[in-house]
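# Provided below are the primary sequence and the corresponding predicted coordinates.
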Amino acid sequence: MTTHTSTPASTSTSTPVNTHSRLEPLGSDEPRFDEILTPDALTFVTRLHDQFGHRRQERLHERMASRRSVENGRDFRFLTETAPIRRDPDWRVAGAGPGLHDRRVEITGPTDRKMTINALNSGAQVWLADLEDATSPTWQNIIGGQLSLFDAIRRQIDFTSDEGKPYRLTTGELPTIVMRPRGWHLVEKHLRFTDRAGQSQAASASLVDFGLYVFHNAKALIDGGRGPYFYLPKIENHLEARLWDDIFTYSENALGLEHGTIRATVLIETISAAFEMEEILYELREHCAGLNAGRWDYIFSFIKSYRGRGPQFVFPDRDRITMTVPFMRAYTELLVATCHRRGAFAIGGMSAFIPNRRDPAVTAAALAKVSDDKRREATDGFDGTWVAHPDLIDTARAEFDRVLGGRPNQLDRLRPEVEVTAEQLLDVRSLDKRVTDAGVRANVSVATRYLESWLRGVGAAALDNLMEDAATAEISRSQLWQWIAYGTVTVEGTRITRALVEAELDALLGSVDRMPGNRYDDAAAIVRLASLSDDFPTFLTIPAYAHYLVDVPILEAVAA
């Protein structure tokens, strides 16, 4: 890949906000934020909004129409109108860019300075630098995360903890960075976009995250032998993938990059996207590296989509929804077969189990479970996988090494025997449907405790030896809503009601350590809104962000 010399990646540190930009920062002015929010960078993100903001709105309106259709009894299906794309045997995706040919272990995590350094020192092949589900979207986290990435790409990042412990990058080759921006449904209320007609609204979080990162870092990444690579979250259909592809092409032209320099890996983490995997690859084919099996959001999406379709779609305790149940097995097998047929990488998901360095028994159990999970993925044909903790890298790599040997991937392993039907993707009737009292308590606990962490600015939380993020909190609160809606009775004979969940919330709030600065009352309020209301918020993070993470002056200045 090459670049033209006109790439306008700015490193200005003190230029005032460009008055010609219609993207106005409203958040606090923290140290070095002006290095990211430069006039040229804001102008570039403004241009992205001018070009693509209306199409984003169209896609979000289409999501609402699709949800209503499913709620009214129409099941997801493979599209007849795109069947020629699926039948055409000849097209392929662009595939790996430099630094992405071996993806056997990818570590995921937020982009604060300490976690950035730890991830880049971890020994993984890839770091998923996450501005989405593992990041609490405070203004400080979002722009601070961009600063961490800016410094890390230039190998100028360091950090000293409150205890005085220094963190520095090791020498030698570092993992390839793949950045995950926030999804289409989210806004950045600390940036106000005014369109050409003079109408103001909150900026698109997706365009902000992508635009700032690619503007500042594309040239530096390419000069370092890598490229601007992205994980695309929460995509629901191939038209949303087409929108991203057009954004990539526009950005390459605007920044003087060779076409195809940008590469994307799409998370298949919605039930609707599972029916359009091939079409998503096709739309992104000149920029696409692969697909990822985003298991936790996928389960949440299924529950959310079918939550009102009858008791046959009621899901059991979360720990019973494993990767080997029929509908999850169909989903992963279809993903691997689809990817390899088109030359795309198939990347596995994240097991929630994590080690505990203070408890050898917990660590041994976690390593055994992670080993089983990664062995299944490697033998099924995945080319790599995710881990959430550095101590899991060797365990995951060992399972892929056994299958791959000296090969960087197994793209040549086709799965012609895999034929997955719509009925198999939607098969929840075969689940062990048991719901337990412990499952209710666990969902109340996870949703509330995770949100308490999220409200304090920590988006990935280790709870009960599991790594929880926004996706697992979404599963927990959506299950509570569904169980209440159908009056589900646990195996112990307890009917699940609003009053029962309220009682569990009260018991939890009475048992936690009320240290100064905790946010348990606010977290409980969000759980009540997301689980106990008649209405079902499509994402709990939308109202939580608007009510708790945005400064008061900004709430007054930017429309919800």
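Arrived safely.
# From now on I want contacts and neighbour counts done on CA atoms only, so please keep to that.
Fine.
# Just give me the longest strand of this protein.
strand 187-194 (DSSP state E).
# elements contacting it?
With contacts defined as 3 or more Cα pairs under 8 Å, 6 or more residues apart in numbering; DSSP states H and E, the packing partners of strand 187-194 are strand 23-25, strand 200-204, helix 205-223, helix 552-557.
# out of these, which comes closest to Asn443?
Asn443 lies closest, by Cα to Cα, to one member of the helices and strands packed on strand 187-194: helix 205-223, at 28.4 Å.
# Show me what the closest one packs onto, helices and strands only.
Where contact means 3+ Cα pairs under 8 Å, 6+ apart, helix 205-223 is packed against helix 39-71, helix 139-153, strand 187-194.
# quick check: angle from the last one to helix 39-71?
To tie it back to what came earlier, the one meant is strand 187-194. Relative orientation of strand 187-194 versus helix 39-71 (axes from the mean of the first three to the mean of the last three Cα atoms, to 10 degrees): 120 degrees.
# circling back to that earlier point, mind putting the helices and strands packed on strand 187-194 in JSON lines, distance to Arg55 and mean neighbour count included?
JSON lines is the format used below for the helices and strands packed on strand 187-194 (distance: least, Cα to Cα, whole Å; neighbours: other Cα atoms under 10 Å):
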{"stretch": "strand 23-25", "distance to Arg55": "18", "mean neighbour count": "22"}
{"stretch": "strand 200-204", "distance to Arg55": "12", "mean neighbour count": "22"}
{"stretch": "helix 205-223", "distance to Arg55": "12", "mean neighbour count": "22"}
{"stretch": "helix 552-557", "distance to Arg55": "24", "mean neighbour count": "13"}
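# second one coming, line it up with the first:
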Amino acid sequence: MTDVRVVGPDVDRAGEVLTPEALAFVADLQVRFGAQRDALLAARGARRAEIAAARTIDFRPGTAAIREGDWRVPPPPPGLVDRRVEITGPTEPKMAVNALNCGADVWLADLEDANTPHWRNVVGGQVVLRDAVRRTLAVTTPEGREYRLREDGVLPTIVPRPRGWHLPERHLLVDGEPAVGALVDAGLYLFHNAAEQLARGSGPYFYLPKMEGHLEAALWKLVFDHAEQVLDLPAGSIRATMLVETIPAAFEMEEMLHALGDHATGLNAGRWDYLFSIIKTFRDAGPQFVLPDRGAVTMTAPMMRAYTEQLVAVCHRRGAMAIGGMAAAIPSRRDAEANARAVAKVREDKTREAGDGFDGSWVAHPDLVPVCREAFDAVLGDRPNQLDRQRPEVSVTPAQLLDVAGVPGGRTLAGLRSNVEVALRYLAAWLGGNGAVGIHGLMEDAATAEISRSQVWQWAHNAVELDTGDVVTAELVRRVVAEEVVAIGELPRLDDARRLFEQVALAEDFPDFLTLPAYELIK
């Protein structure tokens, strides 16, 4: 008999989603697939060591038959045929209502990077999703303002993003051990909403983050196949779009689609985690892999162009949707000039993606929905997507994907300060329970914070010389941290954020994810 226990604090309406039947379903997923997930995480470390030692990565010779084969994924399901505008955001009730009312085609209900794993967010997010699926979601603020779903019933397709394979859920114990966060998020959502979504003419759809290859996609296929059998769902009704946001995944795009099989719908260019992965994977492989300032690495850099061109070509060759990434700029309703700059940046980004053949893209704010729609309407017209647009001219090499040296830009003291400030502000917010934070006109989440701290780690361990002549050392980083803490001033949990940042940015051995030690500091 499997023992499943909830050890988190009380959360309002938890009883509606943490039912005995739902918990038994999640526990069954954990028992069946938890050990395979553990083995795959161990394999990540071995793979990273191989890549670092070789100082390069290549397409896997053992899977050449998949890349050369003639196969396609199933056609997109109802609600995912036209995805030209997708809005991302956490499952916080008010933000969820705004996202559902904004006119986007898809709401990426983020249980991952734009969220935090405080138990109130984990459980509260499932409550929000349950209400959203049934169109009953409503919020009344302490000031008495009401937020309700639009009355015409025209809402985006709901696509939650569970946590990555690496994150545990210590508030839910199965046989005394923390469950896998991804299985908790996906399992609770499927149990409560899969049949309801199908009855409404949609389906149980997901975004799957942070995978590093096709074996991890194959594990999701096993999970989905099993869930369909247990929950009596039609075979292949659970569909997923995978984020290509690690450098190993960029070399296994076709294999990942093939491994997910009849559950595959598309790939997404997860650009911010992708940069983090490049730094993490090649962090000790020499100065040729040291990136310039974070702000200098744009989507027009040659290696980023190679990555996105490859993604579109692979997707359309296999009948899968290619979804663009999130432009970090956010609009301002108080500063007209700042708003105009943000809109211009987003318009440029989305116009480029639509022209490259993407079928849709992400925005992080309701005011940017019309900007993204205009860019894709100009290319798509009345067509729902660009699946018919093949890119036979695209032939990307490993050298192009790894052309870090070809990224223009310098390594500056201002860049170091920006990394430190953004990470401190974000981590303080994250520890307080907020995973999506606007900082200096940019939307920061866990992925952008990872870039900031990993770049500091890489610069310090490679003794990078900055534009000022300063050499990045642990001492310099600590001095900058102290100065930025003073400049920030009063901010809840800033002291904890400072200690955490120094831990993950200056440790001798690189911590794979800052969210793992951060998780130990929250309830």
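That came through fine. As the structure is a computational prediction, the values presented were derived from the model and not from experiment.
# mind checking which of the helices and strands packed on strand 187-194 of structure 1 is nearest Asp394 of structure 1?
Set against Asp394 of structure 1 and scored by Cα to Cα, those come closest in helix 205-223, at 26.8 Å.
# one step back: so can I have JSON lines of the helices and strands packed on strand 187-194 of structure 1 showing distance to Arg528 of structure 1?
Formatted as JSON lines, those follow (distance: least, Cα to Cα, whole Å):
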{"stretch": "strand 23-25", "distance to Arg528 of structure 1": "32"}
{"stretch": "strand 200-204", "distance to Arg528 of structure 1": "26"}
{"stretch": "helix 205-223", "distance to Arg528 of structure 1": "26"}
{"stretch": "helix 552-557", "distance to Arg528 of structure 1": "22"}
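# May I see the helices and strands packed on helix 205-223 of structure 1 arranged in a markdown table, with mean neighbour count and distance to Thr395 of structure 1 as well?
Formatted as a markdown table, these follow (neighbours: other Cα atoms under 10 Å; distance: least, Cα to Cα, whole Å):
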| stretch | mean neighbour count | distance to Thr395 of structure 1 |
| --- | --- | --- |
| helix 39-71 | 18 | 39 |
| helix 139-153 | 21 | 26 |
| strand 187-194 | 24 | 38 |
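# export these to JSON lines and tack on distance to Asp112 of structure 1?
Listed next are those as JSON lines, based on distance: least, Cα to Cα, whole Å:
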{"stretch": "helix 39-71", "distance to Asp112 of structure 1": "21"}
{"stretch": "helix 139-153", "distance to Asp112 of structure 1": "6"}
{"stretch": "strand 187-194", "distance to Asp112 of structure 1": "18"}
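# Which one of the helices and strands packed on strand 187-194 of structure 1 lies nearest to Gly99 of structure 1?
The nearest among these, by Cα to Cα, is helix 205-223 at 10.5 Å.
# so where is the closest one in structure 2?
Taken onto structure 2 by TM-score structural alignment, helix 205-223 of structure 1 occupies residues 181-199 there.
# Give me the mean distance between the matching stretch and structure 1.
Between stretch 181-199 of structure 2 and the aligned residues of structure 1, the post-superposition mean distance stands at 0.5 Å (mean Cα distance after the TM-score superposition for structure 1).
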